[in-house]
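Visitor: Just need the structure, nothing else, for what follows:
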Amino acid sequence: MKISPQTQLIHAPRLAPQYVSTIQPPLFRASTIIFENTNALFNRHWTDQYDYSYGTHGTPTTFTLGDNIARIEGGKYCLLAPSGLSAINLVNSCFLSHGDEVWVADNIYGPNMEHLLNLKNRYGIQVKVYNPLDVDSFTPSSKTKLLWLEAAGSVTLEFPNLIGLVKKAKAQNILTAIDNTWGAGIAFNAFNFGAEHLSIDISVHALTKYPSGGGDILMGSVVTNNLELHHKLFRTHAIQGISISGDDAAQIQRSLSSMQLRYEHQSQSALKLLNWLKKQQHFTQVLHPADQDSAGHKYWKEVCPNAHSAGLVSVIFDEKYTLNDIRQFCDALTLFKIGFSWGGPVSLVMLYRLKDIRTLATAHLKTGILVRFCIGLEHPEDLIHDIEKALLTLDS
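Guide: So this is what the prediction gives:
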């Protein structure tokens, strides 16, 4: 049968061999997946390790990235989502129902709290807040289904009593989930930490940060080493139509080889910045888990044996400086750009009023405006000089 040129363009009579050995894996873009025959169609099941049935379920590109993220985090199974917040919402939607109780740290990632409060208002989910430094403040009930952890808090950077909290939750069969974006699977292994080799049930990671590394890709992951939990999460993932772009997955896959190098470099730069910031009279408090004066330092040492820490440092300005003064300081920075997120090549700065982001009393924190510095890949001396010049605006 003679085939028209138009049909030949769609059903190419000749294809180059599709598998060659390359440094980066091939990129697959797909919504429709072609089945070889009806046996392949009907003999597949959504619980197959690699269910190639539709683009939302996965392609070799997305499964490869998921496998690598799971390996980095120390887990076995990974699902990918369009953002870190989407990954968090997947966990909440999967495991919380009407009347259930969820406990969150007072230094929780703000959008997670917003999502949980939305679930409270719409579906009757009970949201309880605990002090991440005080295990006794976590008082679960028979209705408690989920404990959210964050190590360290993304703004005030307290490292929680992770060992004590997880042991208490496990004693009462409460599911544990951690926002592990700060640790990135490098600072500690969420599935094997502490002298007793404890494990958190679910690790959520904003791949937007360190895995991407470029400040240009949004993505999140949900990792577990429990197949039953993974299947529950996968069903919710599928029902909600959660999917990611193959192009975005390939971009992050390309960045993974340098992630630990970037993480360690930014961590070391943050420590240099920390030591300089502590000598400046404009700040009443400098916050970083590796600093012995910071809340949660002892818990950080227990869980992070290699002394790794993310490239984040927060400062609290002296109360004599007004919000307008500190806005002027931020505007005067040139290398630090004003923006959310971290883990990219460009250093960022963001300011917060503590009373707007905390629920419980914070005796361990000074009062005043907080500014968080997110360290990029610039030379740390240049970043110090940038802050030094901007501080002059407060003395004029």
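Visitor: Only C-alpha atoms from now on, for both contacts and neighbour counts.
Guide: Will do.
Visitor: count of neighbours near residue 292?
Guide: Residue neighbour count, defined by other C-alpha atoms under 10 Å, stands at 13 for residue 292.
Visitor: Can you classify it by secondary structure?
Guide: Classification of residue 292 using DSSP: H, G, I helix; E, B strand; the rest coil returns coil.
Visitor: can you give me the strands in this structure?
Guide: 77-81, 101-105, 126-130, 144-150, 175-179, 202-206, 220-224, 283-287, 312-317, 337-338, 348-353, 369-374 (DSSP state E).
Visitor: Can you lay out these as JSON lines showing distance to residue 324 and mean neighbour count?
Guide: Listed next are the strands of the chain as JSON lines, based on distance: least, C-alpha to C-alpha, whole Å; neighbours: other C-alpha atoms under 10 Å:
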{"stretch": "strand 77-81", "distance to residue 324": "38", "mean neighbour count": "26"}
{"stretch": "strand 101-105", "distance to residue 324": "30", "mean neighbour count": "23"}
{"stretch": "strand 126-130", "distance to residue 324": "31", "mean neighbour count": "19"}
{"stretch": "strand 144-150", "distance to residue 324": "31", "mean neighbour count": "23"}
{"stretch": "strand 175-179", "distance to residue 324": "32", "mean neighbour count": "22"}
{"stretch": "strand 202-206", "distance to residue 324": "32", "mean neighbour count": "29"}
{"stretch": "strand 220-224", "distance to residue 324": "35", "mean neighbour count": "27"}
{"stretch": "strand 283-287", "distance to residue 324": "16", "mean neighbour count": "21"}
{"stretch": "strand 312-317", "distance to residue 324": "12", "mean neighbour count": "25"}
{"stretch": "strand 337-338", "distance to residue 324": "15", "mean neighbour count": "16"}
{"stretch": "strand 348-353", "distance to residue 324": "11", "mean neighbour count": "19"}
{"stretch": "strand 369-374", "distance to residue 324": "10", "mean neighbour count": "23"}
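Visitor: Please generate a structure for the following sequence too, so the two can be compared:
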Amino acid sequence: MNHHYDTRLLQAGKPDFFQGTAPVNVPVVRTSTVRYQSTQVQRELHERRDNGEEVASYGRHGTDTHRALEQAFNTLEGGHRTFLTPSGLSAIATTLLALLSPGEHALVADSVYSPLRRIEARLLERLNITLTYFSPARDDISTLARPNTRLLYLESPSSLLFEVLDLPALAAAGRALGLTVVADNTWGAGYLYHPLQLGAHVSVHAATKYIGGHSDLMMGAIVVADASRAESLALAYDTLGLAVSADDAYLALRGLRSLPVRLAQHGRNALAVARHLQAHAEVAKVFHPALPEDPGHALWRRDFSGANGLLSIEFSRFGAAAADAFINALTLFGIGASWGGYESLVLAAAPGRLAEHSYWQGTRPVVRLHIGLEDPDDLIADLDQALAAASRQEIDSWSQR
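Guide: Below is the predicted model:
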């Protein structure tokens, strides 16, 4: 029977029956050492692992808890194999190290998650691996590719400003050049967006965010579309000694079960807040692809099934001090760097990170909001009073000049 996607997601990784019964949720299997019934069994399991089979021959290699989450990620993304990492950043670093060799080159969209640039400066440069950052909207990657270019790295929507990329077109261009196409799918959480179906070979996640959904775990995931690249990832993954705890795998799997309903509510709340802020005199621009006025709205409607709780605002006249006053006046928004949990968060966008984006054309401070699952009218009232407080501070600062 061809079940609905949501149904398949809820069923993925479900425990099998044993002696006629089974728990609803996969058990948390914690171990470092795996015991073998005999040396023959030990040899057989190691041989199966050497042949690429995912078996629990040592705690670092994962247990049934990890296998269930990996299976759920494969269902979520339509992938061939999933690798779980300790964080989203480690998923990015592992992917780059696995798929690039010394002397090779990659093309990277300039609006990607900013810490990727730290991977380049602190690690890749030492290995003689070079990156070129490009504007997805303006640059033709065929003119930027070199004989040693091997990889195209994309993120859509982009970090901070949520620029939507034409992933099918970029992926087709990358494939025509013989490049491996990698897409960061943290914004879409694997549910709202399906890069592997749009032409990417690899999809990376910060499962810390919407997959976990409760701000209580750190995890990354790498979902690979084909066996050959999965083999390259497996070698790097094992050599780097990466592992996640069974407890975190259990929490991520539990969060994934409620992902569809949580994302739907986040999307509704964020759109209500975004529309309200669009009409506010102190807000020059709202960055949110679900808004019809957003430059990427048409691509978002074509390639995505919904939106999440993220939006950013550029102020119309506030300086840095008034922007800080706005943030500090909020009562329902915590000041925090992550997002994807049930709670609302706020963060000032660092000017240096905005400057990395060719998409950024503004001059005023930008604040990123994560709209949580609170009542949207309460969030709007809190934003209004904070904007009023910041406006008073801006007026006072002008009067003292």
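Visitor: hmm, back to that, distance to residue 187 of the first structure added to the strands of the first structure, as a markdown table?
Guide: Listed next are the strands of the first structure as a markdown table, based on distance: least, C-alpha to C-alpha, whole Å:
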| stretch | distance to residue 187 of the first structure |
| --- | --- |
| strand 77-81 | 19 |
| strand 101-105 | 20 |
| strand 126-130 | 24 |
| strand 144-150 | 13 |
| strand 175-179 | 13 |
| strand 202-206 | 13 |
| strand 220-224 | 16 |
| strand 283-287 | 17 |
| strand 312-317 | 13 |
| strand 337-338 | 26 |
| strand 348-353 | 21 |
| strand 369-374 | 17 |
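Visitor: quick one: which of the ones you listed is nearest residue 244 of the first structure?
Guide: Residue 244 of the first structure lies closest to strand 77-81 among the strands of the first structure, at 6.1 Å (C-alpha to C-alpha).
Visitor: Residue 362 of the second structure maps to what in the first structure?
Guide: By TM-score structural alignment, residue 362 of the second structure lines up with residue 366 in the first structure.
Visitor: Neighbours of that match, how many?
Guide: 18.
Visitor: Residue 318 of the first structure versus that one, what's the distance?
Guide: Distance of residue 366 of the first structure to residue 318 of the first structure, computed by C-alpha to C-alpha, to the nearest Å: 9 Å.
Visitor: repeat for residue 72 of the first structure
Guide: Note on residue 72 of the first structure: its distance to residue 318 of the first structure, by C-alpha to C-alpha, is 40 Å.
Visitor: Residue 148 of the first structure now?
Guide: According to C-alpha to C-alpha, residue 148 of the first structure and residue 318 of the first structure sit 32 Å apart.
Visitor: Show me where the stretch 51-200 of the second structure has its helices.
Guide: Along the stretch 51-200 of the second structure, counting by DSSP state H, counting those that start in this stretch, helices occupy 64-77, 88-99, 116-119, 141-144, 167-176.
Visitor: Mean per-residue distance, the third one versus the first structure.
Guide: When you say that, I think you mean helix 116-119 of the second structure. Compared with the first structure after the fit, helix 116-119 of the second structure shows a mean deviation of 1.3 Å (mean C-alpha distance after the TM-score superposition for the first structure).
Visitor: now swap in the longest one and tell me
Guide: Comparison of helix 64-77 of the second structure with the first structure after fitting gives an average deviation of 0.8 Å (mean C-alpha distance after the TM-score superposition for the first structure).
Visitor: Select the longest helix from the second structure.
Guide: Assignment by DSSP state H gives helix 376-399 as the longest helix of the second structure.
Visitor: Run through who's touching that one.
Guide: Applying C-alpha atoms under 8 Å, 6 or more residues apart in numbering, the external contacts of helix 376-399 of the second structure come out as 269-270, 272-273, 276, 282, 318-319, 321-332.
Visitor: switch the cut-off to 7 Å
Guide: 269, 272-273, 318, 322-323, 325-326, 329-332 (C-alpha atoms under 7 Å, 6 or more residues apart in numbering).
Visitor: just stretch 36-55 of the second structure next, same as before
Guide: Residues outside stretch 36-55 of the second structure that contact it (C-alpha under 7 Å, 6+ apart) are residue 57.
Visitor: okay, how far is it across it, tip to tip?
Guide: End-to-end distance (C-alpha to C-alpha), stretch 36-55 of the second structure: 13 Å.
Visitor: just how off-centre is it within its chain?
Guide: Averaging C-alpha positions (C-alpha atoms, centre = their mean, to the nearest Å) puts stretch 36-55 of the second structure 34 Å from its chain's average.
Visitor: Show me what counts as buried in it.
Guide: Within stretch 36-55 of the second structure, the residues that count as buried by 16 or more other C-alpha atoms under 10 Å are 45-46, 55.
Visitor: With stretch 375-395 of the second structure instead?
Guide: Buried residues in stretch 375-395 of the second structure, counted by 16+ other C-alpha under 10 Å: 376, 379-380, 382-384, 386-391, 393-394.
Visitor: cool, and stretch 27-34 of the second structure?
Guide: Applying 16+ other C-alpha under 10 Å to stretch 27-34 of the second structure flags 27-29 as buried.
Visitor: just stretch 163-182 of the second structure next, same as before
Guide: Buried, per 16+ other C-alpha under 10 Å, within stretch 163-182 of the second structure: 163-168, 170-175, 177, 179-182.
Visitor: Who are the contact partners of residue 112 of the second structure?
Guide: Contact partners of residue 112 of the second structure, counting by C-alpha under 7 Å, 6+ apart, are 154-155, 158-159.
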